[in-house]
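# quick one, fold the following:
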Amino acid sequence: MDIIRKIFEAIVWLGFFATVFFGYYYYLKFRNSEKMLLIEKGTDISEVYKKRETHFPWFILGYTILGCALGFAIGITIFLFLQQTKVDPYNNILPFLSLSLMFLFGAIGLIVGNSIERKKRQ
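Model (predicted):
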């Protein structure tokens, strides 16, 4: 049984790497054929493939991470406070408290970061 499991794991890993390899291979093949078709049509490919200026939303990412960290810290603080007071009815929901507060404050951070990013663009 153990040897069958090891063979199965080897086949799974081989399939994973084959998928990644062939995916990249066909991506390069498609891109090359697309360039060749554009050259045959007489299109200037430097305009098609010129680098565009990208803008990464640092404010959105930063405020989302900050909100998640703040929500997690508040959740842990409430969790520890309620554990010290030995409140029994809340013991079932205490593990989910920090996670839900983390999502709540993360969403608030996402909204704040998005509004700051929008003001910065204008």
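
# alpha carbons only for contacts and neighbour counts from here, please
Noted.

# what are the ranges of the helices in this structure?
Using DSSP state H, the helices of the chain run over 2-41, 45-48, 58-84, 94-121.

# to compare against the first, here's another:
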Amino acid sequence: MAVAILIPVSFFLVVFGITYLYYSTRNRERMALIEKGADASIFNKGRSENASPVWKIFILNFALLLIGIGLAIFIASVLVATIGVLSEVAYPGTIFLMAGISLLVGFFVSKKLSN
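A predicted model of the protein is given here:
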């Protein structure tokens, strides 16, 4: 019973610890750069006007992933019905294959959009 409560508590402690370390380290790094006389505009350097927003790339990749999974389920059902492949093999195999292909296509499309 006591072990069951330790799992969620330790999960939230780990998430809090990682978040705290990230922000405190970032703050120390920025303060060190400012003390050395660096211009504060370097913190906004990665944000350019012609770059695609992150949410557009995320939605594109997520949509391609869902399309790939849907197509994989269709292909697997065709394989099971026509060729007689075991459904325990056909469904996971085609889902992983098509999900990987769709994420690869999403990578190349988002790379082309960012250029």
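
# ok so, going back, how about the helices of the first structure in TSV, adding mean neighbour count?
Formatted as TSV, the helices of the first structure follow (neighbours: other Cα atoms under 10 Å):
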stretch	mean neighbour count
helix 2-41	11
helix 45-48	10
helix 58-84	18
helix 94-121	17
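
# distance of the aligned residue in the first structure for Glu29 of the second structure from Ala69 of the first structure?
Aligned by TM-score structural alignment, Glu29 of the second structure pairs with Glu34 of the first structure. When distance is defined by Cα to Cα, to the nearest Å, Glu34 of the first structure is 45 Å away from Ala69 of the first structure.

# Tyr24 of the first structure too?
Distance of Tyr24 of the first structure to Ala69 of the first structure, given as Cα to Cα: 37 Å.

# again with Val87 of the first structure
Counting by Cα to Cα, the gap from Val87 of the first structure to Ala69 of the first structure is 25 Å.

# Cys21 of the first structure -> the second structure?
Rather than Cys, residue 21 of the first structure is Phe. Counting by TM-score structural alignment, the partner of Phe21 of the first structure is Phe16.

# name the residue closest to the centre of the second structure, please.
For the second structure, the residue nearest the mean C-alpha position is Phe58 (7.6 Å; Cα atoms, centre = their mean).
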